[in-house]
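> Build me a model:
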Amino acid sequence: MNSQMIQHFFETLQRANPAPQTELEYASVFELLAAVLLSAQATDVGVNKATRRLFVVANTPAKMLALGEQGLSEYIRTIGLYRTKAKNLIATCQILLSQHGGRVPRTREALEALPGVGRKTANVVLNVAFGEATMAVDTHIFRVANRTGLAPGKTPLAVELGLLERIPPAFMVDAHHWLILHGRYVCQARKPLCGQCQVASDCDHGRQLAAAAKPHPTMAAAQ
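Below you'll find the predicted structure:
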């Protein structure tokens, strides 16, 4: 994808969804942090189902810490790796209370120092909660970046850096949402819905399919 295609790609996604939002349900920065931490190797639908019950009783670090690992586990046992996530979330609550006055920090360094919070989780919190132009590369965004030619890379970090470099600044804050939603519902892993894709003309894969569908010049002449 060249710069003109990238510009049109994001203009198209923006027209289709001017104000994209995360599909995780939350009502505070702490709830967002907890939901993102729980979402690793799990679906947003599954996380939302668990947190709808959890956040009613524990929507602050102090209340969640009061549950303890076992109590928290009872609310999130339907989520993959729930024991490890419960341990990390309780430890995170302890740090938030002891080092940050119960508030979620706004720096990458402080966020990544929290148990269970890696670069991707920190990027989501910085982007969604604080409006920073970060790019959290999950499996959907990794696939879209490579398949479309937007920012090919062999590792999530390589793709992240490529996206930060190639996406026009005007689209950067919302780009994470557009790309993840596009990967989740259109540019799917096993069978991308290229026939329904609004940005197929800008995409390397879409253009390859279109070229393959055209009749060969000699065949067209023979007809």
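
> Going by C-alpha atoms from here, please, whenever you check contacts or count neighbours.
OK.

> can you pull out the helices in the protein?
Assigned by DSSP state H, the chain shows helices spanning 3-16, 29-38, 44-57, 61-76, 82-99, 108-112, 119-128, 139-148, 156-166, 172-185, 204-213, 217-222.

> would you turn those into a markdown table with mean neighbour count?
Below are the helices of the chain laid out as a markdown table (neighbours: other C-alpha atoms under 10 Å):
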| stretch | mean neighbour count |
| --- | --- |
| helix 3-16 | 16 |
| helix 29-38 | 23 |
| helix 44-57 | 16 |
| helix 61-76 | 17 |
| helix 82-99 | 19 |
| helix 108-112 | 16 |
| helix 119-128 | 22 |
| helix 139-148 | 21 |
| helix 156-166 | 17 |
| helix 172-185 | 21 |
| helix 204-213 | 14 |
| helix 217-222 | 8 |
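
> Please provide the structure for the following sequence as well, for comparison with the first:
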Amino acid sequence: RLSFARSEVQLKKCISGSLMQAYQACKAIIIKLLSRPKAISPYHLRSMMLWACDRLPANYLAQEDYAAHFLLGLIDDLQHCLVNKMCPNYFIPQCNMLEHLSEETVMLHARKLSSVRSDPAEHLRTAIEHVKAANRLTLELQRRGSTTSIPSPQSDGGDPNQPDDRLAKKLQQLVTENPGKSISVFINPDDVTRPHFRIDDKF
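Coordinates of the predicted model:
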């Protein structure tokens, strides 16, 4: 297995705090929801995030209060990768990391992700509680001396931008303001100072 860990560390230094917060939130969701059968991992998500950084304007990605929009975008990108069974490795684009998956596994995860997309705030809250409970258990075991170092299931190199309730509230606001509708985030190259939405009556 090839490793590009050093390159990834350098690239992560260039990623905005709001995008990293969205990544951590999306990672918490997929760890809880898409871990079985094993198909999607944080590594897939990191590749998608790096591809998004190449694709989107830098001044849009630098917006500090767009974490909720970035999270929806990552979920949409992940859904697109699953439906098309195509997720190129960022460092080796010729390598499709989903090529080995069966159609049954792909569709199972795509359906799960559709449920997340229909109510992202609730799934994020559930994932946050899952992470908090796991962290509490880790601390308790460490206090008892049962282990010297149990990594948190949400740890990713000690990144401080873990998901919190504020992001869930922003997502909930987007959903509440558009009840029963599909919210698609897209980019207008002529105006990257704010996100743009397509609101559809049905998912």
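
> Any idea what the TM-score is?
In this superposition the chains share a TM-score of 0.26, using TM-score structural alignment, normalised by the length of structure 2; 102 aligned residues with a C-alpha RMSD of 6.3 Å.

> in the host helix or strand of residue 105 of structure 2, what's buried?
Using DSSP states H and E, residue 105 of structure 2 sits in helix 103-118. Within helix 103-118 of structure 2, the residues scored as buried using 16 or more other C-alpha atoms under 10 Å are 106, 109-110, 113, 116-118.

> Closest one to residue 136 of structure 2 out of those, please.
Using C-alpha to C-alpha, residue 116 is the member of the buried residues of helix 103-118 of structure 2 that lies nearest residue 136 of structure 2, at 25.3 Å.

> And the closest residue in space to that closest one that isn't next to it in sequence, how far from residue 7 of structure 2?
Taking C-alpha to C-alpha, 6 or more residues apart in numbering, and ignoring the residues beside it in sequence, residue 116 of structure 2 has residue 123 as its nearest neighbour in space, at 6.1 Å. Per C-alpha to C-alpha, to the nearest Å, residue 123 of structure 2 is found 32 Å from residue 7 of structure 2.

> quick check: longest helix of structure 2.
Max-length helix for structure 2 by DSSP H is helix 120-144.

> ok, back up a step: which one of residue 123 and residue 7 of structure 2 is surrounded by more residues?
Higher neighbour count among residue 123 of structure 2 and residue 7: residue 123, with 22 against 10, using other C-alpha atoms under 10 Å.

> Surely that one and residue 29 touch.
Yes - using C-alpha atoms under 8 Å, residue 123 of structure 2 is in contact with residue 29, at 6.8 Å.

> so who does residue 72 of structure 2 touch?
Going by C-alpha atoms under 8 Å, 6 or more residues apart in numbering, residue 72 of structure 2 touches 117, 120, 184-185.

> now do 7 Å
Listed by C-alpha atoms under 7 Å, 6 or more residues apart in numbering, the contact set of residue 72 of structure 2 is empty.

> Give the helix, strand or coil label for it.
Residue 72 of structure 2 falls in the helix class when you classify it by DSSP: H, G, I helix; E, B strand; the rest coil.

> Same question for residue 199 of structure 2.
Assignment for residue 199 of structure 2 (three-state DSSP): strand.

> Look at the spatially closest residue to it that is not a sequence neighbour and give its secondary structure.
Leaving aside its sequence neighbours, residue 199 of structure 2 sits nearest to residue 183 (C-alpha to C-alpha, 6+ apart; 5.1 Å). Secondary structure state of residue 183 of structure 2, per three-state DSSP, is strand.

> about what we covered before: quick one: the residue nearest to residue 116 of structure 2 and residue 182 of structure 2, what's the gap?
16 Å.

> repeat for residue 5 of structure 2
From residue 5 of structure 2 to residue 182 of structure 2 the distance is 37 Å (C-alpha to C-alpha).

> what does residue 200 of structure 2 give?
5 Å.

> Who has more neighbours out of the two?
Legend: neighbour count by other C-alpha under 10 Å for residue 200 of structure 2 and residue 182, higher for residue 182 (17 against 12).

> Straight-line length of stretch 112-123 of structure 2, end to end?
Termini of stretch 112-123 of structure 2 sit 11 Å apart (C-alpha to C-alpha).

> Repeat that for stretch 55-72 of structure 2.
For stretch 55-72 of structure 2, the end-to-end distance is 16 Å (C-alpha to C-alpha).

> Next one: the residue nearest to residue 198 of structure 2 when sequence neighbours are not counted relative to residue 59 of structure 2, how far apart?
Of all residues not flanking residue 198 of structure 2 in the chain, residue 184 sits nearest, at 5.1 Å (C-alpha to C-alpha, 6+ apart). For residue 184 of structure 2, the distance to residue 59 of structure 2 (C-alpha to C-alpha) stands at 20 Å.
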